[in-house]
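Engineer: Fold the following, please.
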Amino acid sequence: MIDEIECPDCDGHGFIRSPGKGSGERECEVCHGEGWRPMTADEQDAAAERQAEDAMSEPPMSLDEQHARAWAQKQELKS
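Structural biologist: Here you go, the predicted structure:
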């Protein structure tokens, strides 16, 4: 599992632009200018939950598979 994420505070840039003219940029305090930071416990829980949901979901079907399944269901209805 990925234990680092792109820092949402600085959008992965590592710096934050200060509002106003001539203010310049300052280093992001959350990621310390790296652009990436460790995930919080809540973020790790949410990522694990999403991963489990994805693993349980049915894999996507191609159009050929959808057509074959629909044809088989239609044949079952006829008999």
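
Engineer: can we go C-alpha only for contacts and neighbour counts from here?
Structural biologist: Fine.

Engineer: Kindly provide the distance from the residue nearest to the spatial centre of the chain to residue 66.
Structural biologist: Per CA atoms, centre = their mean, the C-alpha nearest to the average position across the chain is that of residue 47, at 8.1 Å. The spacing between residue 47 and residue 66, counted by CA to CA, to the nearest Å, is 30 Å.

Engineer: Okay, and the residue nearest to the centre of the chain sits in which element?
Structural biologist: Assigned by DSSP states H and E, residue 47 belongs to helix 41-56.

Engineer: I have a second one here; can you model it like the first so I can compare?
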Amino acid sequence: MMAYDETPEIECPDCNGHGERNTAMPSQRARYLRLDDVSPDDCTEPCPDCGGKGWRPMTDEERDDRAADAFSDMCEGEPPITMPERQAVAWREKQGVR
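Structural biologist: Below you'll find the predicted structure:
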């Protein structure tokens, strides 16, 4: 469970989700291989934004954007319905099919 003062984490948008960022320069290991033996993983470096984890804390701007999106979805979307209401609607639809 997340404590109140903790900042939620998001997947880092600047890397591949595994904490690696693509570069044009191959790694040290790839410099000693033939061109045919170089894999795409040899042209990556650790992402400085997330520290190589793939996840990073949300910025205040991102938190504000998410809160604004959630509020607009709440105002513009359909009102939430309870499970008994859903079951009643499904029962009425099923009775109409018979």
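
Engineer: that older thread, how about the helix holding residue 47 of the first structure, aligned to which bit of the second structure?
Structural biologist: Matched against the second structure by TM-score structural alignment, helix 41-56 of the first structure falls on residues 60-75.

Engineer: Against the first structure, what's the mean shift for that stretch, could you check?
Structural biologist: Stretch 60-75 of the second structure, aligned to the first structure and superposed, deviates on average by 0.5 Å (mean CA distance after the TM-score superposition for the first structure).

Engineer: Verify the stated contact: residue 20 of the second structure with residue 50.
Structural biologist: No - counting by CA atoms under 8 Å, residue 20 of the second structure does not reach residue 50; the two are 9.3 Å apart.

Engineer: For the first structure, which segments are assigned as helices?
Structural biologist: Along the first structure, counting by DSSP state H, helices occupy 41-56, 63-78.

Engineer: So which of those is nearest residue 25 of the first structure?
Structural biologist: Nearest to residue 25 of the first structure among the helices of the first structure is helix 41-56; the distance by CA to CA comes to 27.5 Å.
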